[in-house]
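Asker: Following is a predicted model, sequence given first.
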Amino acid sequence: MRRGEADTPFPSVAVAGPVTRVRLADGEHAWLATRYDDVRTVLGDPTFSAAGDPMHRATPGADAPFIGRLPHTDPPEHSRYRRPLGRAFTPRRVAAWRPAIARAVDDHLDAMAAAGPPVDLIESLAVPVPLSVVGALMDLPRHDWPSLRDAATTLLSDAPDREKAGATNAWLLEYLHALVAKRRAEPGSDLLSELIEHSDLGDMEVADLGATLVLGGFDSLAASIGTGVALILCHPDRPRALAGENERLDPLVEETLRFTTIVQRGVDRTAVTDCRLGDAEIRAGDRVVADLPAANRDRDRWPEADTYDPTRPARTNVAFGHGPHLCVGVHLARLELRIVLDRVLTRFPGLKLAVPADRLVLCRDRTFAGLRELPVTW
């Protein structure tokens, strides 16, 4: 049995191959890109537009504003939204948050230790850590955090209840819009205040960016933390010795991101002109879907790509996307995951699964595929 296949909840993905014409679950036809180089082309070349993503064509409440100006616009409009965020998420700025993130992680690990085993690590660590980081970054009232989590759960489902999702979409935008109006009148040191001060964005545009950060910055990290720890526990012979060794933690983090690739839903683009992608002749208006998990298992780039190897030399992957829409919080995400994995391995060297690995369920019906629960003991 090869590591990374039947002994974990992370099965092999489709083998990367030529760009292929496929029929999708929604009945539409599209070109599917699975090879690493083809996926990077789709995500990075202006020939392929992000503005026509069908996810938003199907957004409930079509007459209401939808969340997504940042991921679903093209330059130069996209640049206008991204530029003030880029200023806030530079590597230097993110590095300054390390002590606060470490405290948040340690607080939840303390609570785990006090509660005693077994615990569900998703509810004890994977969810509350990124939620507290996003909440502190944007100075969101703590009593609202559960509602924000519920909103993310609803809006990031692949098949949401349309009426509920429409109401949730409207509530989240109205909630952030009210906070933005308050921060414009009384600026603070939080991210919303910074976006107001250092951009020409209107209140609803800042609210939209804030909602995007709540959805992506919380839910994606919760999924990454849960799957990252689970991957280590399914392979107890490999990464335990890496705790505390800074130069060896980076390959562990990158291999975790590559191997799990939590963005399971294909990334949609629309060709704006006739073009060639690999051997395929793409016509203007054609829908093209980039498969990130397949690209991150491309055997031409990673030998034994279906094997989890935390000592594998780190190479650039597309777990966070590529090109103009590369995740703006990539440095923060890597830092959070690095701190969590290091501290979990150090604090609980005897941590192990409390159930057989084949009992773990990977929820693939969401934008970010995370584990439903992760029972652990020590």
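Answerer: Alright, I've got the coordinates.
Asker: can we go C-alpha only for contacts and neighbour counts from here?
Answerer: Fine.
Asker: Can you name the residues that contact Ser157?
Answerer: 365-367 (Cα atoms under 8 Å, 6 or more residues apart in numbering).
Asker: so where do the strands sit in the stretch 201-350 of the chain?
Answerer: Remark: strands assigned in the stretch 201-350 of the chain by DSSP state E, counting those that start in this stretch are 267-271, 275-277, 280-282, 287-290.
Asker: So which of those is the most surrounded?
Answerer: Burial of the strands of the stretch 201-350 of the chain is given as mean neighbour count (mean count of other Cα atoms under 10 Å); strand 287-290 ranks first at a mean of 26.
Asker: what residues does it touch?
Answerer: Contacts for strand 287-290 (Cα under 8 Å, 6+ apart): 29-34, 39, 42-43, 48, 266-271.
Asker: Which pair of these spans the longest distance?
Answerer: Greatest spatial distance among these (Cα to Cα): His29 and Leu43, at 19.0 Å.
Asker: And here is the other one:
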Amino acid sequence: MSEAISYEDAWARIDKFDPPALFDELRKERPLARMIYPDGHVGWIATSHELARQVLGDPRFSHSLEIGHFPVTKYGGPVPQFPAMPGMFIHMDPPDQTRFRKLLTKEFTVRGVSRLTPVVEAVAAEQIAEMRAQGDTGDFLEVFARPLVLKVLAPLIGLDYGERHRFADAPAVMNDPFGDPQAAMAVFQQVGEFVHETIARKKATPGDDIVSRLIATGELSDEELGNITTLLLFAGYETTEGALATGTFALLHHTDQLAALRGDLSKIDDAVEEILRYVTVNQYETFRTALEDVELGGEFVTKGETVTVSLPAANRDPAKFGCPADLDLDRDTAGHVAFGYGVHQCVGQNLARLVLRTGFRSLLEAFPDLRLAVPADEIPLRTKGSVFSVKSLPVSW
């Protein structure tokens, strides 16, 4: 297996929840392997847990699109280098990245997020009541996962949930690998207009939300505020929804694990971590560019080459997790990389955990007979794009 693999090979999932079988072969023989991207660029893909953490934690690898080279878009074309977007710190390196991230870190501490518990519980209860009111069958995405996440996230950021028609569909359109690039640009501009209207309103009438508090610091321009707000929406919405929906599918499919959790809900925190590891919805757009020549995993990465890190592959590494293809809610999941690793590790991970923990617990307590409404093999999956998820999840209760 000395030849370079194709970018397309890394999308070839073999089962409902499993990453491509190729990753198991690569991890054994060459955990850092050559990979050819659609535009012809030859870079690398890292599939082991050790190498994933090494790349993501090494300052010699950059996540900046300004100096780096991400060789393919969702639509198959190359991404040109372009100046950093002010405030879009996910594609910055320290110290610029540190400046913006520091403003948000205090918003998402364990203590700070814990204060939101009553809010999340109330929203979950509201959605359960709506489920009961509509009957005994529905699409889990529409009746629970999506509204729960958006009803929590939007007001926390400072966005009006009542105007969700202006922003709720944007992440899905932006991340659709088969979509129209012009449509994606149009929806991005639409969200930008809404966000800047929101910023203007918050300047006039501040609220108890992240946008208002960022404005109050006096440290950010309107452009920086707008890009940070958009980033929080795009990074937090679709990923948490995907983890909640796909995690629920995994529980309903693995009935032994579901029964064990129902029998002891005190294990909910451990269950959330295992579900995060098992489904790893952030599937394929974790990449870095070498700022200098780097020896890595017995290979020589040249300055300017792209290294893609497969988080799903890293979280299925048997050297770190025994029998990694099994969903095991009693597993020790310490060190999983579902939220990434290093300076770009997800800033909102504590909020995501709260939403998942509350969502799963509320469902299991409210619906002792929650089950799939169709055979598991008929659940449509979204296997391409930045977030692995179900397209719909018909359930009965």
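Answerer: Cool, got the structure. Keep in mind that what you see is a predicted model, and the values were worked out from it rather than measured.
Asker: Work out the TM-score between the chains.
Answerer: The TM-score (TM-score structural alignment, normalised by the length of structure 1) is 0.92; 373 aligned residues with a Cα RMSD of 2.4 Å.
Asker: Just put the strands of the stretch 201-350 of structure 1 in JSON lines and tack on distance to Leu332 of structure 1.
Answerer: Formatted as JSON lines, these follow (distance: least, Cα to Cα, whole Å):
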{"stretch": "strand 267-271", "distance to Leu332 of structure 1": "22"}
{"stretch": "strand 275-277", "distance to Leu332 of structure 1": "33"}
{"stretch": "strand 280-282", "distance to Leu332 of structure 1": "36"}
{"stretch": "strand 287-290", "distance to Leu332 of structure 1": "24"}
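Asker: Looking at those strands, which is nearest to Asp63 of structure 1?
Answerer: Closest to Asp63 of structure 1 of the strands of the stretch 201-350 of structure 1, according to Cα to Cα: strand 267-271, at 22.3 Å.
Asker: what does the closest one correspond to over in structure 2?
Answerer: Across structure 2, the stretch matching strand 267-271 of structure 1 (TM-score structural alignment) is residues 286-290.
Asker: who's in contact with the residue nearest the centre of structure 1?
Answerer: Centroid-nearest residue in structure 1, with Cα atoms, centre = their mean: Ser220, separated by 3.3 Å. Residues near Ser220 of structure 1 by Cα under 8 Å, 6+ apart: 262, 368.
Asker: same deal with the one 3 residues further on?
Answerer: With contacts taken as Cα under 8 Å, 6+ apart, Ala223 of structure 1 has the following neighbours: 126, 262, 368-371.
Asker: Give me the subset of those residues lying in strands.
Answerer: 370-371 (DSSP state E).
Asker: what's the counterpart of Leu148 of structure 1 in structure 2?
Answerer: Leu148 of structure 1 maps onto Phe167 in structure 2, by TM-score structural alignment.
Asker: hang on, that match packs against Gln189?
Answerer: No: at 10.3 Å, Phe167 of structure 2 and Gln189 do not qualify as touching, with contact defined as Cα atoms under 8 Å.
Asker: neighbour count winner among those two?
Answerer: Neighbour count, other Cα atoms under 10 Å: between Phe167 of structure 2 and Gln189, Phe167 has more, with 22 against 13.
Asker: And the more buried one, how far from Thr198 of structure 2?
Answerer: The gap separating Phe167 of structure 2 from Thr198 of structure 2 is 12 Å, by Cα to Cα, to the nearest Å.
Asker: now do Glu378 of structure 2
Answerer: Where Thr198 of structure 2 is concerned, Glu378 of structure 2 sits at a distance of 41 Å (Cα to Cα).
Asker: gap between the residue located most distally from the centre of structure 1 and Ile196 of structure 1?
Answerer: Within structure 1, Ala185 marks the point farthest from the mean C-alpha position, 32.3 Å out by Cα atoms, centre = their mean. Using Cα to Cα, Ala185 of structure 1 is found at 10 Å from Ile196 of structure 1.
Asker: do the same with Glu28 of structure 1
Answerer: 40 Å.
Asker: Have a look at these two and say which one is more surrounded.
Answerer: A count of neighbours by other Cα under 10 Å puts Ile196 above the other of Glu28 of structure 1 and Ile196, at 20 against 9.
Asker: Need the counterpart of that one in structure 2.
Answerer: Per TM-score structural alignment, Ile196 of structure 1 is aligned with Ile215.
Asker: neighbour-wise, which of His29 and Leu43 of structure 1 wins?
Answerer: Shown here are His29 of structure 1 and Leu43; by other Cα under 10 Å, Leu43 has more neighbours (24 against 14).
Asker: quick one: secondary structure of that one?
Answerer: Following DSSP: H, G, I helix; E, B strand; the rest coil, Leu43 of structure 1 is assigned to helix.
Asker: Double-check it against Gly321; I have them as touching.
Answerer: Yes: using Cα under 8 Å, Leu43 of structure 1 is in contact with Gly321, at 7.1 Å.
Asker: can you give me the helices in the stretch 1-150 of structure 2?
Answerer: 22-29, 49-56, 96-105, 110-114, 117-134, 140, 146-157 (DSSP state H, counting those that start in this stretch).
Asker: CSV for those helices, including distance to Gln81 of structure 2?
Answerer: Formatted as CSV, the helices of the stretch 1-150 of structure 2 follow (distance: least, Cα to Cα, whole Å):
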stretch, distance to Gln81 of structure 2
helix 22-29, 29
helix 49-56, 21
helix 96-105, 18
helix 110-114, 36
helix 117-134, 40
helix 140, 40
helix 146-157, 30
